Structure formats: C-alpha cells, structure tokens
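Peer 1: Have a look; sequence and predicted model below, questions after that.
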Amino acid sequence: MSESLAPRAAALDAADELAGARKLFALDDAVYLDGNSLGALPAHVPDRIADVVTRQWGQLRIRSWTEGDWWTAPERIGDRIAPLVGAAPGRIVVGDSTSVNVFKAVVGAVRLNPDPARTDVLVDATTFPTDGYIAESAARMTGRRIVPVAPGELAGALGPATAAVLLNHVDYRSGRLHDLPSLTAAVHEAGALAVWDLCHSAGALPVGLDAHGVDLAVGCTYKYLNGGPGSPAYLYVAQRHQAAFDSPLPGWTSHEDPFAMSHAYTPAGGAVRGRVGTPDILSMLALEAALDVWDGVSIDTVRAKSLALTDFFLECVAAYVPEGRVTSLTPAAHAERGSQIALRCDEAPRVMDELIARGVIGDLRRPDVLRFGFTPLYVGFADAERAARVLAEVLSEQPRD
C-alpha cells in the first residue's frame, strides 16, 4: 500500500462546509456508504414521530386530519421536495410507491399523447427492473408497444411512432448520470413526452425539472432524502400538463370534492390529481421531519462535495488497491457521474461480506459489483479514505475456507 492519504482526508474534512450536517444524523462508528439504498436516520425524527403517534393519533385522533394538517401533507411535503429537484410549488405530490407513480406517469404520458400513430413507449434497457416491468404493463394496457433502448442509442430510436420515453437519471448499477437536458430535448423534438426516474439523483445533484422542460417525473424518498424505509414516493407533473393529466388511478383523495363522495369522478386541479387513496400518514410525516436536514442547504454545494468525495475515493482506491483487483464501472467524467462508485470485483460477494464485518457498509450487485453510495450530508473524506483502505486490506487476504 502506498503512503497514507489520511492526512489529506483530514484537511478536506476540515474545509468541508457541509461537515456540520453530519451531527444531524444518528450514526455510529461505521462508514455508511449505502445511503443510495437507504438513507441514514436524521436524529430528530424519532421524537417527531413519537408526537405524531402519542399526541396526534393517540389524543387528537380524527381531529388530526385538520388540526394536525394531515390532509394537506402530500402537497405540502411535495413543495418541500420541489426545490431539491428544480420544481416550483404545486408540481409535486407525495404518496404511494415509486412503482405506482411510474405506472401513473407512463400511462399519463401516453394519454397526453394519444395519436394512434404513436405506437411505441421507449424504456431504458438498463433500467431498474421494476421500471421495465411497469412500463411494459402500461404499454400493454394502453395498446402501445414497449421498446427497450440503450441510453446511448436513444436519439436514433426516437421517431414519429414514439409516444413516451421512460429514463433513469442515474443508472442504479453503474452510477452513470444520463444527460437529462439533452435527452429531454431530443424526446420533445420527436414529439414525445419524457418521464424521468429520479431515485438515484434527487438529493445528490441538481435536476432542473422545470428548467429543462421535463414532462413527468417520479422518485423515491428513502435514499438521499433520508425519509426512512418504505417512505412514500412522489410524482411531478409539469404545469403545462396538469389540466390534461389523466391519472390511471383516480381515487377519492384526487377528486375535486373528496368528501362529496360522488360516484362521478371529477379530478382536482394541479398535481393533486396524482393522489389516489388515504395518505400513509406515519411514514409521510417521518419524511416531512427528515426533510428538515435540508434547511439552508444548497443542492449545488451538495453536488460539489459529492464529486469531490467520489474523486477522492477513486484516488484512494488507485493508491491502496493492487492494480487489476477492481475496475470502476462509474464514468470518470463529472458530467456522467452520479453520487456512487461501482467497482467490478471477481470476489465481490466475499469482499462485501468482509467490508461490512469491518464496519464499511456498501452493497453488492450480483454477480461482481461492489456499490458505494456517497451521501454528502453525512459522509466525509475520512470515510472515503477508510473505505478504500479496508477494501485493500480485504483484497490482500486469502478467501476464508
């Protein structure tokens, strides 16, 4: 192993303007590099949820729908997420899972582009599997054809038959960042609508939904937004589409007059029509509390630290790990990198087990990918150096019997 990079890590941490955010989270001595699967717990959330359970639910009971503002939570929390993805208020509604929102968005996009000559729904061929499953089902149900396309080949696949395109902003496996502005522009040039999955980008880098003319977008909140396991996802509907957006899952809470209990459905105005049923209040209010850690934080500052962290981690890997033992699958170019590093390793299952046993928490993507997520609010440069050093130690050892 070459000379230690620990002193450099300490200097970088001392100069880090986000270093103070770390104390807002409930962390132990482990290096937690799996926030791209499940974000760490903001330390104040348990007390906030205790109040929701004991006072709001336990004492106010049904009155909390109004006195506790439970009813407005999906739009209110959507407005708090909006600045993190470059959206104006009133364009995001929180609720349901990412999968359910992908279904709403893809079907809604096809219904916004109903020309029968537009027979195709294009989907990123490298997408997270569920997105592909949902898109294929949505295409069948709308009488369209699903067309898997490699992200680099999208421009050549677009044409007069394209109705909608579903794309991931950051590839969940490799960490590759796709060019949202140029791909959205290409989709629009072809007369189609762009639907983006932001699960691996929201809270890690600027998105610019409004600025880049995205039509519809979805995302989860339990990764970089730290909303907790199974926290509700969100749906973005561009202002220009809201009046015509036709959700395939109309529900009583998206009715213009929910408590009229009318048998005739009339959708509410705005993104609210993306609601379906009764909000999942406990997890939704945990998410709302978790979003407090973003108060006063610039997403541009987060992005700058993310790139510096991943650069430094790759530098440490190159310095510590013997040549040829791992290969980065994540692009080196900043414009093509999300906030994770994926390393191909022949011994990946053994290596990740050993890393976790030694307090470096990443995750495995079978058969041979070690995946490390860097959440700038609570991951520091010393964490990156330690992770690379322990990785080198593990790789230097023989497999256990």
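Peer 2: Okay, I see it. Predicted model, so just to flag it, every value in this text is computed and none were measured.
Peer 1: contacts and neighbour counts: CA atoms only from here.
Peer 2: Fine.
Peer 1: can you map out the strands along the stretch 201-350 of the chain?
Peer 2: 216-219, 234-237, 327-328, 340-344 (DSSP state E, counting those that start in this stretch).
Peer 1: now what about the last one, what contacts it?
Peer 2: Pointing back at strand 340-344 there. Strand 340-344 is contacted by residues 36, 173-175, 310, 326-330, 368-374 when judged by CA atoms under 8 Å, 6 or more residues apart in numbering.
Peer 1: Report whether residue 172 is found in a strand, as I expect.
Peer 2: No - counting by DSSP: H, G, I helix; E, B strand; the rest coil, residue 172 is not part of a strand but coil.
Peer 1: about what we covered before: quick check: helices, which of the contacts of strand 340-344 are part of them?
Peer 2: Among these, DSSP state H puts residue 310 in helices.
Peer 1: next structured bit after the strand ranked longest in the chain?
Peer 2: In terms of residue count, the longest strand belonging to the chain (DSSP state E) is strand 162-168. Next helix or strand after strand 162-168 toward the C-terminus (DSSP states H and E): helix 180-189.
Peer 1: tell me the angle that following helix makes with strand 162-168.
Peer 2: Calculated by axes from the mean of the first three to the mean of the last three CA atoms, to 10 degrees, helix 180-189 forms an angle of 170 degrees with strand 162-168.
Peer 1: Please enumerate residues in contact with helix 180-189?
Peer 2: Outside helix 180-189, the residues that reach it (CA under 8 Å, 6+ apart) are 154, 155, 158, 164, 165, 169, 193, 194, 207, 212, 213, 214.
Peer 1: Which pair of these spans the longest distance?
Peer 2: Farthest-apart pair in the contacts of helix 180-189 is 158 and 207; separation 22.7 Å (CA to CA).
Peer 1: Run through the helices of this structure in chain order.
Peer 2: For the chain, the helices defined by DSSP H occupy 6-14, 45-51, 64-67, 73-85, 98-112, 129-141, 154-157, 180-189, 281-290, 299-320, 348-357, 381-396.
Peer 1: out of everything not next to it in sequence, what's closest to the residue nearest the centre of the chain?
Peer 2: Taking CA atoms, centre = their mean, the centroid of the chain lies closest to residue 199, which sits 1.9 Å from it. Leaving out its chain neighbours, the residue that sits closest to residue 199 by CA to CA, 6 or more residues apart in numbering is residue 219, at 4.6 Å.
Peer 1: picking that back up, so of the strands of the stretch 201-350 of the chain, which one's packed in deepest?
Peer 2: Among the strands of the stretch 201-350 of the chain, strand 234-237 has the highest mean neighbour count (mean count of other CA atoms under 10 Å), at a mean of 29.
Peer 1: structure B:
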Amino acid sequence: MSASEDLHKRRLAAVAPGVTSAISSYVDNAAGGTLTDVDGREWIDFAAGIAVTSVGNSAPLVVQAVQDQVARFTHTCFMVAPYESYVSVCEQLNALTPGTFEKRSALFNSGAEAVENAVKIARYATRRPAVVVFDHGYHGRTNLTMALTAKVMPYKDGFGPFAPEIYRAPMSYPLRDGLSGEAAAARAIDIIEKQVGASNVAAILIEPIQGEGGFVVPAPGFLPALADWARSAGAVFIADEIQTGFCRTGDWFASTHEGIEPDLITTAKGIAGGLPLAGVTGRASIMDTVHAGGLGGTYGGNPIACAAALGAIETMRTLDLAAAARRIGATITDRLASLDHPAIAEVRGRGAMVAVELVKPGTLEPDAALTSSINKACHAAGLLTLTCGTYGNVFRFLPPLVMPDAILERGLDILSHAFDNNH
C-alpha cells in the first residue's frame, strides 16, 4: 500500500465525506509550480490552491514574515489588543484597490466572510434590503453566500432554507447570449427595475470575471453600465475580486481592466500566500457608516496572516507578478488556441486566469463527460487541473504566477496530449 493509499484509508475513517479532493494523492511539499506527494510523485500545479498560492507555496518573504511573527505572538484579537500589521494590510488594500477616493478596510478570515460583511455594510449604509447577484455567480458556502451563489450542486442542494432578499439577474455570457455589454446590461437592469425596484436595492454584487461559474468574461461595457446604474439608483456596487484579485488577471484587480471603481471590493485567496485572510475595502463614506463593534471577528486579521499578506504583496510588487500573469496567460491562450479539437467552443480569460469551454461539436450543448475524461487524463499524467462552470464543462487554469516557463510548457504538453487522446 502506498503512503497516499494509507492516508486515504485513514481519511475515510476520520474526515466527513462531504469534504472532497480533486486528486487522491496527499501532498508532502510544494514549490512555485509543482507539488510532491508523500510517495515522491511530482505534480505540475495548474490550480494554485484555487488561485491562492499566486506567489508560490513557500515564497521567501512570506516564510520569513510568518516565522518572525510566530516568534513574537500568534494572536491577541485585533478587537481586544490591536497591532501594526493589521493596519499595514488595510493601508495596502486602500492604496492598491481601484479608486482615488478615501477608503477604509476591514479584515476577515475567508472570502465568504468578506462577502457577508460587504452585504452587511451595504445594507447598513443604504438601509435597504435587496441584493442583486447574477446567473453563474459564486460567492461562498455559508448560508447567506449560498443564497448569493447560483449553482445548486454541490454548493446548495439540501442546505436550505436560505437568506431572503436575494435576487438574480442574467449575466453577460458572450458565447451563449451573443449580446453586447450594453445590451446585456440593459436586459439585467430591466429585470432589476421590474422585479426588485431600484429603491429597494442595497447592492449589486458581481465577480468582474466569474470564477466557479466558468471564468465567464462579460462583454465590454457590461460592468460599467451596471456600476453607473447602481450609483444612479443609490445602490452600492460590490466587486467580488476574491478569485480575480492580486495580479491574477494581469493587473492588481480585474475591475481596472473595465475602468470601474467599485464602491466596495472583497478580497481573499491570493492575498496572503496561502494563509487565511480576507478583506472588505471601500469608500470611506460607506465603510464609516457602520457603528462601533458592528464589524469584526475573533480571528479576523490574525497577525500571522497579516504578516504573510505583507510578504505576499511585497513579492507581487518586487517580481511584478501582474506582468508575469500576462505572460503566463498569453502562453496558455496560444497553446489552447492551437489545439485542433472539435469540442472547443471558446478559449477565454484574462491574464493567468484562463479557461476553455467544451461542447458537443457543432452545438453549444455542454459536454461535461468529455471535460471529466480529459481532466482525469491530466491527473493520470501528473498535471493538476480543475474544472468549473454551471454545466461542468469548463477547464480553468490558475497556475502560480511564479511558475517557471519550462514547467508551464511541460504542463501544457500534458494537457495537449490529453485533448489529443480524447476526441
């Protein structure tokens, strides 16, 4: 029995079966682009912990910052006895996120927690109940964020009832709706005005590029039109940049590509090099409305996670990982575009957030079975890939932004062979 098989046997007896894993191997160590399992097998990592380890799994500045902080203190709770690193992370978020207006930030533990708090803040500031989200959107697994999330399986099935006053509008999905950004926005706004009422909307919440929903990139003009409408309606425009943030799309934040300045931005994943940290950053005029004690949490902005975030942000800045994301994305996109496979309907994405959608040839009917088959072939060959999409027919590629070119090319060779062998 291999070491991974032994661990898996122990897992079955100890871990709740509702928690699943993409592969059955168990990781022993990891670097900037590869994972090595407990049996010594190397995996090329096209997942980065779902866009978390953008600076690598053990970036030197992150490691040093964490080690230094652990030696000083591990926790005091910022709400009890504050410390500088929490303030420093908030300063960085205020400076890096889009918008030249005065900002404030608050720190939390996870992306779902950040989204929940952004909704809390928007409702408090506007004194309105309704939150508008979009088809194919994903915002988390807590009760409120499950309500905000579109896809039922595996995220929502059997877990209701869910939080009220959540309304869903159609997303701009150019491959499937064929609409311009302006036309798609007009369609969504018409539904919001008719079915929710502008005066009831506390917030519009949207991913600038949808993550779990299939890396859907809205048509140009869609996001600016929604942001303009939100401001005219007195609603808060919230960009969920949990998967797109921190250089992933070729800029610090995906909102910048569309020229929008969200009222609030939620962040997590790539912020802290693998440690649990999240944030809500936004206009001071909105953030300052919440009463003292209304935001917080025991572990939110933990000093070790804050130290890691400062190391990760400095790594992104020093290595210019936004430029690295553009280079990686161009390489992946070129290779995917060169694949001669009849099931490829579209290659899309931005920066090092790239996807390919598979359909039955000659149609737009999703082919989840083929997607699964190719994914298994990649895993069998030592390439860690992930699928996503409302229909389960999208490959998403999220390599660490420090991945060397040679490893990236090896991974793309494996991917190419998997496509060639699955027609």
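Peer 2: Nice, I can see it. What you see is a predicted model; the values in this text were computed from it and never measured.
Peer 1: Which residue of the second structure is paired with the residue nearest to the centre of the first structure in the alignment?
Peer 2: Aligned counterpart of residue 199 of the first structure in the second structure: residue 242 (TM-score structural alignment).
Peer 1: Isn't that match up against residue 111?
Peer 2: Yes - counting by CA atoms under 8 Å, residue 242 of the second structure touches residue 111, with 6.1 Å between them.
Peer 1: Can you work out which residues contact both of those two?
Peer 2: Common neighbours of residue 242 of the second structure and residue 111 (criterion: CA under 8 Å, 6+ apart): 266, 267, 268, 269.
Peer 1: Enumerate every residue touching the equivalent of the second one over in the first structure.
Peer 2: Pointing back at residue 267 of the second structure there. Taking TM-score structural alignment, residue 267 of the second structure has residue 219 as its aligned residue in the first structure. Neighbouring residues of residue 219 of the first structure by CA under 8 Å, 6+ apart: 98, 197, 198, 199, 202, 233, 234, 235.
Peer 1: Residue in the second structure paired with the last one?
Peer 2: Taking TM-score structural alignment for the superposition, residue 235 of the first structure sits opposite residue 280 in the second structure.
Peer 1: same check, this time on the first one
Peer 2: Counting by TM-score structural alignment, residue 98 of the first structure corresponds to residue 111 in the second structure.
Peer 1: Leaving out the residues flanking it, which one is nearest to that match?
Peer 2: Nearest residue to residue 111 of the second structure, sequence neighbours excluded (CA to CA, 6+ apart): residue 268, at 5.2 Å.
Peer 1: Might one say that that neighbour is in contact with residue 242?
Peer 2: Yes - using CA under 8 Å, residue 268 of the second structure is in contact with residue 242, at 4.9 Å.
Peer 1: Could you tell me which residues touch both of these two?
Peer 2: With contacts taken as CA under 8 Å, 6+ apart, residue 268 of the second structure and residue 242 have residue 111 as neighbours in common.
Peer 1: Looking at the second structure, name the residue matched to residue 128 of the first structure.
Peer 2: Residue 128 of the first structure maps onto residue 138 in the second structure, with residues paired by TM-score structural alignment.
Peer 1: Burial check on that match, number of neighbours?
Peer 2: Using other CA atoms under 10 Å, residue 138 of the second structure has 26 neighbouring residues.
Peer 1: Could you report the distance from it to residue 205 of the second structure?
Peer 2: According to CA to CA, to the nearest Å, residue 138 of the second structure and residue 205 of the second structure sit 10 Å apart.
Peer 1: now do residue 286 of the second structure
Peer 2: Distance, residue 286 of the second structure to residue 205 of the second structure, using CA to CA: 15 Å.
Peer 1: Among the two, which residue is more densely surrounded?
Peer 2: Between residue 286 of the second structure and residue 205, residue 205 has the larger neighbour count (other CA under 10 Å), namely 25 against 19.
Peer 1: Just give me the match in the first structure for the more buried one.
Peer 2: So, by TM-score structural alignment, residue 205 of the second structure is matched to residue 166.
Peer 1: Next, the contact list for its match, please.
Peer 2: 106, 121, 122, 123, 124, 135, 194, 195, 196, 197 are the contacts of residue 166 of the first structure under CA under 8 Å, 6+ apart.
Peer 1: for residue 98 of the second structure, same thing?
Peer 2: Per CA under 8 Å, 6+ apart, neighbours of residue 98 of the second structure: 253, 255, 256, 260, 261, 262.
Peer 1: Map it onto the first structure.
Peer 2: Checking TM-score structural alignment: residue 98 of the second structure goes with residue 86.
Peer 1: Would you quantify the distance from the closest residue to its match other than its chain neighbours to residue 66 of the first structure?
Peer 2: Spatially, and ignoring its direct neighbours in sequence, residue 86 of the first structure is nearest to residue 208 (4.2 Å; CA to CA, 6+ apart). Going from residue 208 of the first structure to residue 66 of the first structure by CA to CA gives 33 Å.
Peer 1: which of the two has more neighbours?
Peer 2: Using other CA under 10 Å as the criterion, residue 208 of the first structure and residue 66 rank with residue 208 on top: 17 against 10.
Peer 1: In this structure that one contacts residue 82, no?
Peer 2: No - in this structure residue 208 of the first structure lies outside contact range of residue 82 using CA under 8 Å: 9.8 Å.
Peer 1: follow-up on the earlier one: among the contacts of helix 180-189 of the first structure, which ones are buried?
Peer 2: Buried by 16 or more other CA atoms under 10 Å: 154, 158, 164, 165, 169, 193, 194, 207, 213, 214, out of those.
Peer 1: Looking at these, spot the one nearest residue 42 of the first structure.
Peer 2: Among these, residue 207 lies closest to residue 42 of the first structure (CA to CA), at 23.3 Å.
Peer 1: which residues touch the closest one?
Peer 2: 84, 85, 86, 180, 201.
Peer 1: same check, this time on residue 45 of the second structure
Peer 2: Contacts for residue 45 of the second structure (CA under 8 Å, 6+ apart) come out as 33, 34, 35, 383, 384, 385, 399, 400.
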